[in-house]
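> Okay, sequence plus prediction incoming.
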Amino acid sequence: MATRRIRKVAILGSGVMGSQIACHFANIGLEVLLLDIAPKELTAKEEKQGLKLDDSAVKNRIVNEALMAALKSSPSPIYRQSFAKRITTGNMDDNMKDIASADWIIEVVVERLDIKKIVFDNVEKFRKKGTIISSNTSGIPIHMMLEGRSEDFQKHFLGTHFFNPPRYLELLEIIPTPKTDPAIVDFLMDYGRRFLGKKSVLAKDTPAFIANRIGVYSIMNLFHTVKEMGFKVEEVDKLTGSILGRPKSATFRTCDVVGLDTLVHVANGVRENCPDDEAKDMFAIPGYVQHLLDNKWLGSKSGQGFYKKVKGADGQSNILSLNLETLDYEEQTKVRFDIIGKVREIEDVRERTKLLIESDGKVGDFFRANFLGLFEYVSNRIPEISDELFRIDDGMRAGFGWQLGPFEAWDALGLEKGVELMKANGQKPAAWIDEMIASGAKTFYKVENGAKYYYDIPSKGYKVIPGTEDLVVLDNLRAANTIWSNKGTTIVDLGDGILNLEFHTKMNTIGAEVIQGINKAIDLAEADYKGLVISNTGQNFSAGANVGMIFMMAVEQEYDELSFAIAQFQKTMMRIRYSAIPVVAAPHQMALGGGCELCMHSDKVVAHAELYMGLVEFGVGVIPGGGGTKEFVLRLSDSLKEGDIRINAMRERFLTIGQAQVSTSAYEAFDKGYLREGVDEVVVSREFQLKRAKEAAIALADKGYSQPVERTDIKVLGKEGLGIVYVGANSMKSGNYISEHDALISEKLGYVMCGGDLSEITEVSETYLLELERKAFVELCTKKKTLERLQSIVTKGKVLRN
């Protein structure tokens, strides 16, 4: 059988989802054809321009405006704006013939079966045999779209439900029909993971599929519980957000963002179309939700929902919350629960979840009501919506942003403990749970020999989670393969001569324990291994240096100790660069300040596409002090060619640091100079990132890695650059664009980047630049306004512009 490849994708329907799906396929380098209907009438502007309905500008107006709106939306659906050139737009009158060259056709039109049938009639006329066709529907059973379709169409047709926004939410539900060729299902399950960076979840063709069925049940269960127990909106959001390892928007704020009409549509669909669902009454709409619907208060898109933003007499914005009893908006109360304070410092979300469910009082009753109902519900959905329990957890993590899926949360509490609490509460799990306990199984998941297993219900035994056999997963290796650890880091043997260093400090900030861990990892790797990877499983790669530690030293005026700490940081970054083994960094999400500097000193970066990288020290009143400023000067020196305008290139690098610019994707990190073309690379799949980083470390070692020699040939501009920096800072201050303190930081940054007060262009060493960098950093820490900025970050988590 020939290898199937996807080179071109056709998207039919350019609404919010269609345009954003088109952007994500453009993100991964594919040619994309985006089509929509042609308008039936001219706009006033088109009439004034003398255009006619058959002019291409008119016929493509709907699709072009939709794509433009997507590209302007925030957060952006595209990794780099230039990638949008990979998308060709057209209309369904003139361009349906062009789908003949597509390898995958995705229908994303309005949720009406009659309209989808018309679209598929046209698809049948033009598609080539063997082309995959899928529908992104979330409300119409997939099998109902097969009527009247050819055998080849039916064989290659299935549902592919992307979650919105498709760039950012990992979930891709794959929903085959009885007629779908199993080879197509296997192909798309792998393609979704490997190429699109998705968590591909195989779902059955049941209402709301997997994630929305469970997620909306969880929300509706909570809606009813909240009313009965008398909780306020803001209290519920405090209890169901980050404290549970779920998005900060928690429950009611998430409903406002998604839109209450969308939520209710799914809930009504389940209630009407799942007559055998034992909890179908839970999907009934509570009175306070109906009140919002009746008033068309649907959330963010209508300006109010469970929350409402108003302006006070002082002109300041204030966010009110809905009183669920009176149905009036009122000032939010300060939420304080003793248990929240107790568990906040517990890093392990499993341990936190267990303590919350077992806690006393009203809050404990709240968590038990919601979790025990959820446990009962998911146990009864197998085999209705999925044959395997891990797919439900995958769906909830990837689609709803939960760190723990329902069965993982149950494992955290304890399988038998969960059953005990449920029975005490008058609830009963599915029969297979009792059979599972009788078989001697204690958990839904277990890790053995570096592999993760799930409990397989039919065989009453454990099986490896399919698709994970070829991955490198820290969570599966840590228990057996940890060779060293301290409070902030763990060193794990990945096999094949490669070590991994992971951080697990708060926000993965870099302090003394992380510095110690980096040096220890390099010591061990140089002695007995081929190479080192630096990666972790945290929410973010690293939020940078420990600002609290810097603030304490600065406020106590311990400047010698601060200078020593910065020197140690610099020395460690240089050790990453000049070790005897290759060091590969694998950053994801935020890599800021020191996290960015660590990556910039690695031999290679294997970056996840969702990478928000930047040198942001300017915002806390200092300059990059861990070698980041030096590294920008070095890269500037290497990039200059004969005839280049040196000052313009220097100004661009200066502004990247001076404006604390952060990339909105890994691709933009190349544009900003944080990543290196031809050296660093991007992977879209977070699942495959560590495997690829390990392979990169092996490749560097196997081709003959030699310890580099410290650079002494870095060209700096001296007074030629300094004049421009000082004039620019002064004019910006005079125009009130920056503060006096900003101007001072700018001058210090410029002084380092120009190599000091040198009379001409001079070649200097890295050590020379690091000394300038460190001195400028410490001098800025003696300034009152820098202390104020540091204090604001430490105490409020906010950047202060003073």
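All right, it came through fine. Please read these numbers as outputs of a predicted model, since none were measured by experiment. Residues are numbered from 1 along each chain as shown.
> can we go C-alpha only for contacts and neighbour counts from here?
Noted.
> where exactly do the strands run in the stretch 401-550 of the chain?
445-448, 451-456, 461-464, 482-485, 489-495, 498-503, 531-534 (DSSP state E, counting those that start in this stretch).
> Confirm that residue 161 sits in a helix.
No: counting by DSSP: H, G, I helix; E, B strand; the rest coil, residue 161 falls outside a helix, being strand.
> which residues touch the residue nearest to residue 20 when sequence neighbours are not counted?
Among residues not flanking residue 20 along the chain, residue 77 sits closest, at 5.8 Å (C-alpha to C-alpha, 6 or more residues apart in numbering). By C-alpha atoms under 8 Å, 6 or more residues apart in numbering, residue 77 lies in contact with 20, 23-24, 70-71, 165-167.
> another structure for you, compare them:
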Amino acid sequence: MSKRRINKVAIIGSGIMGSGIACHFANIGVDVLLLDIVPNELNAKEKAQGLTLENKSVRNRIVNEALSAALKSSPSPIYHKSFASRITTGNLEDDIEKVSQVDWIMEVVVERLDIKKQVFEKLEKHRTPGTLITSNTSGIPIKFMSEGRSDDFQKHFCGTHFFNPARYLKLFEIIPGPKTADSVVEFLNQYGEKYLGKTSVIAKDTPAFIGNRIGIFSIMSLFHIVKSMDLTIEEVDKLTGPVIGRPKSATFRTVDVVGLDTLVHVANGIAENCKNDERLELFKLPNFIDTMMENKWLGSKTGQGFYKKIKNEDGQSEILSLDLNTLEYRKKKSAKFATLELTKPIEKVIDRFKILVNGKDKAGEFYRKTFAALFAYVSHRIPEISDEIYKIDDAMKAGFGWEHGPFQIWDAIGVEKGLELIKSEGSEPASWVNDMVALGNTSFYTVKEGATYFYDVPSKTQQKIPGQDAFIILDNIRKSNEVFKNSGVVIEDLGDGILNCEFQSKMNTIGGDVLAGLNKAVDIAEKDFDGLVIGNQGANFSVGANIGMIFMMAVEQEYDELNAAIKYFQDTMMRMRYSSIPTVSAPHGMSLGGACELSMHADKVVAAAETYIGLVEFGVGVIPGGAGSKEMALRASDSFRKGDVELNVLQEYFLTIGMAKVATSAYEAFDLGILQKGKDIVVTNKDRQIATAKAHARIMADAGYTKPVIRKDVKVLGKQALGMFLVGTDSMEAANFISEHDQKIANKLAYVMAGGDLSEPTLVTEQYLLDLEREAFLSLCTERKTLERIQHMLKTGKPLRN
């Protein structure tokens, strides 16, 4: 059988979801045809222009406006604005025959079976046999949609359910129809994971599939508990947010963003179509939801939901909260619980659950009730919605942003303890859980030889989760493959002669222990290995240098120690670049300040597409001091071409630092000169990142890696550049674009990047620039306003303009 390749897709329907999916296919380099209906009347603007319904711009108005709105939305659905050129728009009357040229047709129209069936009838007339055809439905049974279609259509048809926003949420549910070919399901499963960067989950054709069935149950269960326990919406959002590894928007804020009407639509669908669900009564809407629906308090889209943004008497924005008893908006109340205070020292979310369910206060009671309900519910969904427990966990992590799935949380609390909670709330688990315990299994998951195994209900044995071989899961190998450990890092053997250095500090900040660990990793790799990867699988690669440590030294005026600490950072970065083994950095998520400097000094960067990277030191009143300012001057020098206005080139690199620019995807980082074309690469699926980085370190080692020669040929422009920068910062300050302190920081950076006030362009060494950079950094640490900025950042997490 010939290999199926996806070069071009057609997306039918350009609403929020359709446009988002179109953008994500464009993100991965696929050609997209985006089609929608023809408007049935002119709008006021078109009438004023004297246009008719035959005019092409009128006929494509719906699709063009939808795509344009998507591209302007924030956060952006696209990795790089140039990628939008991969999308061609059209309409379902003039352009439908073009679907004959695509490899995959995806329907994303309104959630109505009659309309979907009409669309499929039209598409089948033009579809080339063998072409994939799928529906992005969130709940209409797949078996109904393909009724009456040809055998070839039904064989290549299934549900492919993306979650909104398509770029950011990782869940990709694949729902086979009654006649879908196994090869089609298998292809979509690997395509979703490898190319789209998703967590592919094959689901059964049951109402709301996996993610929404469990996710909506979880929210509806909360709605009922809130009332019975008389909790405020602030209290629930405090209890169901980051403390348990859920998004910051927690419960009610999330519902506001998604839209209450969307939630109600799915909940009603489950209530109507799951008559045998043992918790059916929970899907009936509480009174306060009915009232909110009547009042059109649907969330962000209608300007108010559980929260409402207003302007107060001082003209300042203020957020009010809905009182669920009176259904009136009031000032936000703060929420505090003693049990949550007990979890503050516990960095790892998975280790908090035991403490939370044992809490003696209202929070403890809340967790006991919610987890008891969740555990019982998911146990009863096997085998109804899935035969495997890991699919339920995968769906909740990838579709709802939970750090841990229900069965993983149950394991963390203890299987026996979970059963106790279920019984104390008057519920019963599914019988297979009791059977599992009776057979001597004490957990749902186990790790053996670096792989995760799950309890397989039909066979009553632990089975290996399929598809792991493409990944390296650091949690699974950390203990068995540990080579060295201190309080800042763990160094693991990845196999095949490649070592990995994994940060373990709070938010993966880079302090003394991490730097010592990095140096140790280079030492070990040079002695006994062939290459080194710097990578981790935390929420973020690293938020940068430990500014708390810098602040303490600066306040105590321990300038010699501070100078030594900065030099240690610089030397470590240079050590990575000038080691005798290849070094590969694997940034993802936030990769700021020192983390960006580290990546810029690796031999290669294997970045996750979702990498938010930049030199942000201006925000805390300093310049990049870990070799970042030096490196930007060096990269500017390397990009000077004959005939260039070199000052303009240097200015671009200067502004990247001076404006604290952060790339909002790895592709944008190439524009900022942080990643380098032809050297650094991007992977769409973060789960594959460490394995890919390891493979590249191996390739470089096998190609005969030689230690680079220290650079002594960096061209700096001296007074000529310095003068231009100083005039620029002067006029910016005079026009109130920047503060006096901003100007001072910018001038220090200008001095470093110009190479000082040399009388003419000169070739200098990297060390010369590093010394200038360190001197500038230190002098800024003596400034009161810099200390105010650092303190403000430490207290609030936000930059201060002073």
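Arrived safely. The structure presented is a predicted model; accordingly, all values stated were derived computationally and were not measured.
> ok, back up a step: Three-state assignment for the residue nearest to residue 20 of structure 1, please.
Quick answer, by three-state DSSP: residue 77 of structure 1 is coil.
> quick one: which of the contacts of residue 77 of structure 1 has the most company?
Within these, residue 23 tops the neighbour count with 31 neighbours, counted by other C-alpha atoms under 10 Å.
> Could you find the counterpart of it in structure 2?
Taking TM-score structural alignment, residue 23 of structure 1 has residue 23 as its aligned residue in structure 2.
> Skip the chain neighbours and tell me the closest residue to its match.
Nearest to residue 23 of structure 2 is residue 78, by C-alpha to C-alpha, 6+ apart, at 5.6 Å.
> quick one: that neighbour and residue 676 of structure 2, what's the gap?
20 Å (C-alpha to C-alpha, to the nearest Å).
> about what we covered before: make TSV from the strands of the stretch 401-550 of structure 1 and add mean neighbour count and distance to residue 429 of structure 1 to it.
Below are the strands of the stretch 401-550 of structure 1 laid out as TSV (neighbours: other C-alpha atoms under 10 Å; distance: least, C-alpha to C-alpha, whole Å):
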stretch	mean neighbour count	distance to residue 429 of structure 1
strand 445-448	16	18
strand 451-456	20	16
strand 461-464	16	19
strand 482-485	16	37
strand 489-495	21	38
strand 498-503	25	38
strand 531-534	29	42
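> Of all these, which one comes closest to residue 234 of structure 1?
Nearest to residue 234 of structure 1 among the strands of the stretch 401-550 of structure 1 is strand 498-503 (32.8 Å), distances taken as C-alpha to C-alpha.
> ok, now which ones touch the residue nearest to residue 23 of structure 2?
Per C-alpha under 8 Å, 6+ apart, neighbours of residue 78 of structure 2: 23-24, 26-27, 71, 84, 167.
> mind running it again at 7 Å?
Listed by C-alpha atoms under 7 Å, 6 or more residues apart in numbering, the contact partners of residue 78 of structure 2 are 23-24, 27.
> Next: residue 10 of structure 2.
With C-alpha under 7 Å, 6+ apart, residue 10 of structure 2 has these contacts: 32-34, 99, 102, 104-106.
> Export the strands of the stretch 401-550 of structure 1 as CSV, with columns for distance to residue 785 of structure 1.
CSV is the format used below for the strands of the stretch 401-550 of structure 1 (distance: least, C-alpha to C-alpha, whole Å):
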stretch, distance to residue 785 of structure 1
strand 445-448, 51
strand 451-456, 51
strand 461-464, 56
strand 482-485, 38
strand 489-495, 33
strand 498-503, 31
strand 531-534, 35
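> nearest to residue 141 of structure 1, of these?
strand 451-456 (27.1 Å).
> count of residues packed around the spatially closest residue to residue 682 of structure 2 that is not a sequence neighbour?
Closest residue in space to residue 682 of structure 2, ignoring its immediate chain neighbours: residue 607 at 4.9 Å, by C-alpha to C-alpha, 6+ apart. The local packing of residue 607 of structure 2 (other C-alpha under 10 Å) involves 31 other residues.
> Tell me if residue 607 of structure 2 really is in a strand.
Yes: judged by three-state DSSP, residue 607 of structure 2 forms part of a strand.
> tell me which of the contacts of residue 10 of structure 2 is nearest to residue 646 of structure 2?
Distances from residue 646 of structure 2 to those, taken by C-alpha to C-alpha, are shortest for residue 32, at 39.5 Å.
> how near is the residue nearest to residue 462 of structure 2 when sequence neighbours are not counted to residue 149 of structure 2?
Nearest residue to residue 462 of structure 2 in three dimensions, chain neighbours excluded: residue 455, at 4.4 Å (C-alpha to C-alpha, 6+ apart). Separation of residue 455 of structure 2 from residue 149 of structure 2 (C-alpha to C-alpha): 39 Å.
> Repeat that for residue 337 of structure 2.
57 Å.
> And residue 771 of structure 2, by the same measure?
Taken as C-alpha to C-alpha, the span from residue 771 of structure 2 to residue 149 of structure 2 is 72 Å.
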